[in-house]
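Participant: here is the input, now give the coordinates:
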Amino acid sequence: MTLMPHRVLQALHRFNAAHPWDHNAHYHRWILRQLPKHFDRALDVGSGSGDLARLLATRAKEVHGIDADPVIVGRARELTPPAAPVTFSVADALTGIPAGSYDVITCVAVIHHLPFTDALTHFRRHLAPGGTLVVVGLAREQTLGDHLLGGAAIPMNAATGWFKNKGRKAPRPVSMTAPTRPADMSFSHIVREARHVLPGARLRRRLFWRYTLVWQQR
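Facilitator: All right, here's what the predicted structure looks like:
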């Protein structure tokens, strides 16, 4: 479904390529608003260059970040002050989570690379009683509402990139350089599967081709 003329879309894509910004980092402050002011242990799955893990460390006693890419894990370690209560490790999200339970688990733009139901089940097992899981994910556009929201995000994406970069061309953000693949689950499918594994989970479509999921362990 095309909501804009092809030439307009091409021009916007060229503009976005010249003024990139991190769509995932855009939601980091929102993630913090879903969490307690203070907690003991946090896990960031797919931690990338470590921006979110370092933010979590402003509230947590210890934070573990895991990512399957050894290069970006090395970069995260370089960017993290030695005194910060954060560790990063190269690990698979389904088999390599450090032992123990966590008061907070975050997963941003990663779960569409994993078996969705298995991943949520695994995260649930590692969440402490009263703990909070926050997922920012990608969904495949399917409904008219999906396409309308995606269409509205295109010019807003360009405007945000312009203001964030103050009109200058900018290098591509580090956390956006890892290999990606398109999402294959629609939002309605995601909602059904998520609420089967996590009863009462709150899910919402978001701008910039994202959705959010928040769930608290009882």
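
Participant: switch to C-alpha atoms for all contacts and neighbour counts from now on
Facilitator: Will do.

Participant: so Asp22 versus Val136, what's the distance?
Facilitator: 13 Å (C-alpha to C-alpha, to the nearest Å).

Participant: now do the helices in the protein.
Facilitator: Here the chain has its helices, by DSSP state H, at 6-18, 28-33, 51-56, 70-79, 116-126, 144-164, 187-197.

Participant: I'd assumed Ala91 was in contact with Ile97.
Facilitator: Yes: counting by C-alpha atoms under 8 Å, Ala91 is a contact partner of Ile97 at 7.0 Å.

Participant: and these two? Which one has more around it.
Facilitator: Neighbour totals were compared for Ile97 and Ala91, and Ile97 leads with 22 against 19 (other C-alpha atoms under 10 Å).

Participant: which residues touch that one?
Facilitator: Contacts for Ile97 (C-alpha atoms under 8 Å, 6 or more residues apart in numbering) come out as Ile66, Ala91.

Participant: recalculate using a threshold of 7 Å.
Facilitator: By C-alpha atoms under 7 Å, 6 or more residues apart in numbering, the contact set of Ile97 is Ala91.

Participant: ditto for the one 4 residues further on
Facilitator: Residues near Ser101 by C-alpha under 7 Å, 6+ apart: His126, Leu127, Ala128.

Participant: quick check: the nearest residue to Gly150 once chain neighbours are set aside vs Ala109, distance?
Facilitator: With C-alpha to C-alpha, 6 or more residues apart in numbering as the criterion, Gly150 has its nearest non-adjacent residue at 6.2 Å, and that residue is Trp209. Plainly put, Trp209 is 10 Å away from Ala109 if you go by C-alpha to C-alpha.

Participant: centroid residue for this structure?
Facilitator: Centroid check for the chain by C-alpha atoms, centre = their mean gives Val108 as the closest residue, at 1.6 Å.

Participant: one more, for comparison:
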Amino acid sequence: MSLLPHRALRALDRFHAARPWDHNARFHRWILRRLPERVGSALDVGCGSGDLARLLAGRAERVHGVDADPEITDRARQLTPAAAPVTYAAADALTGLGDRSYDVITCVAVVHHLPFTRALETFRDRLAPGGTLVIVGVARERTPVDHLLGIASIPLNIVMALLKNRGRTTPRPVSMTARTRPADLTFTEIVREARAVLPGVRLRRRLFWRYTLVWRRR
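Facilitator: Sure, this is the predicted structure:
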């Protein structure tokens, strides 16, 4: 989006402020398709209001969501049925995971807030043998491919906003209220560091200013 004139960017910002939709939630079903039908335990790092954690409860016997914001984890508890096998904790994503291992670890639009290599090492060490790590991340645009995908995402983003809101002006979803910051690493840098920590990892650029990372521990 950085190649667009400032006037166009401001117009898009106004449009999406009035018709917000959660880009990250679009990947939730995609994440589920990367996972086994049934697993013992799952960890969602940066769980926010718990949307993905509640979906993971359909696959896992136990789900634990971690987020650094106590207010958003309280909101996640309120939104989660009491019978669901989901717990939440307000904790640091790197130092607050404890010693337990998990069959599935997910992390959506959070890892760019963390020291990238250290985060991957932490997730790797908490993943049980045979487990699956799935990350949906944000990279800094730099290459022509990055910019082309960003430009291609703009009309699709508008269409999705119209479909999600049906022409109405709606408040921002709870999952979109957390503070965010721009990514520091480019996709090329992310690939290089990820391959050094997670042998056999698969990464791919995606539309809507995201990339995906999938790794299975042997």
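
Participant: including mean neighbour count and distance to Tyr102 of the first structure, could the helices of the first structure go into JSON lines?
Facilitator: Below are these laid out as JSON lines (neighbours: other C-alpha atoms under 10 Å; distance: least, C-alpha to C-alpha, whole Å):
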{"stretch": "helix 6-18", "mean neighbour count": "14", "distance to Tyr102 of the first structure": "37"}
{"stretch": "helix 28-33", "mean neighbour count": "14", "distance to Tyr102 of the first structure": "16"}
{"stretch": "helix 51-56", "mean neighbour count": "22", "distance to Tyr102 of the first structure": "12"}
{"stretch": "helix 70-79", "mean neighbour count": "17", "distance to Tyr102 of the first structure": "20"}
{"stretch": "helix 116-126", "mean neighbour count": "17", "distance to Tyr102 of the first structure": "6"}
{"stretch": "helix 144-164", "mean neighbour count": "16", "distance to Tyr102 of the first structure": "33"}
{"stretch": "helix 187-197", "mean neighbour count": "16", "distance to Tyr102 of the first structure": "18"}
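
Participant: for the strand ranked longest in the first structure, packing partners?
Facilitator: Assignment by DSSP state E gives strand 127-137 as the longest strand of the first structure. Packed against strand 127-137 of the first structure by the contact rule (3 or more C-alpha pairs under 7 Å, 6 or more residues apart in numbering; DSSP states H and E) you find strand 102-108, strand 210-216.

Participant: let's have these in a markdown table, adding distance to Leu144 of the first structure.
Facilitator: Putting those into a markdown table (distance: least, C-alpha to C-alpha, whole Å) gives the following:
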| stretch | distance to Leu144 of the first structure |
| --- | --- |
| strand 102-108 | 25 |
| strand 210-216 | 16 |
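
Participant: just those: most buried one?
Facilitator: A comparison of these by mean neighbour count, using mean count of other C-alpha atoms under 10 Å, puts strand 102-108 on top with a mean of 24.

Participant: and for Gly40 of the second structure, the neighbour number?
Facilitator: Count around Gly40 of the second structure with other C-alpha under 10 Å applied: 12.

Participant: what residues are up against it?
Facilitator: Contacts of Gly40 of the second structure (C-alpha under 7 Å, 6+ apart): Ala60, Glu61, Arg62, Asp103.

Participant: quick one: which of the residues you listed is nearest Asp184 of the second structure?
Facilitator: Taking C-alpha to C-alpha as the measure, Asp103 is the one of those closest to Asp184 of the second structure, at 29.2 Å.

Participant: burial count for the residue lying closest to that closest one once chain neighbours are set aside?
Facilitator: Of all residues not flanking Asp103 of the second structure in the chain, Gly131 sits nearest, at 4.3 Å (C-alpha to C-alpha, 6+ apart). Counted with other C-alpha under 10 Å, the neighbours of Gly131 of the second structure add up to 22.

Participant: Gly131 of the second structure against Val214, yeah?
Facilitator: No: using C-alpha atoms under 7 Å, Gly131 of the second structure is not in contact with Val214; the gap is 10.7 Å.

Participant: filter the contacts of Gly40 of the second structure to the buried ones?
Facilitator: Taking 16 or more other C-alpha atoms under 10 Å as the criterion, what is buried in the contacts of Gly40 of the second structure is Ala60, Arg62, Asp103.

Participant: returning to what we had before: what does the longest strand of the first structure correspond to over in the second structure?
Facilitator: Aligned by TM-score structural alignment, strand 127-137 of the first structure falls on residues 127-137 of the second structure.

Participant: follow-up on the earlier one: how about the helices of the first structure, which one is nearest Met176 of the first structure?
Facilitator: Distance to Met176 of the first structure, taken as C-alpha to C-alpha, is lowest for helix 70-79 among these, at 10.6 Å.

Participant: give me the mean deviation of the closest one from the second structure.
Facilitator: Here the mean offset of helix 70-79 of the first structure against the second structure after fitting is 0.2 Å, by mean C-alpha distance after the TM-score superposition for the first structure.

Participant: who touches that helix?
Facilitator: Helix 70-79 of the first structure is contacted by residues Gly48, Ser49, Gly50, Asp67, Phe88, Ser89, Val90 when judged by C-alpha under 7 Å, 6+ apart.
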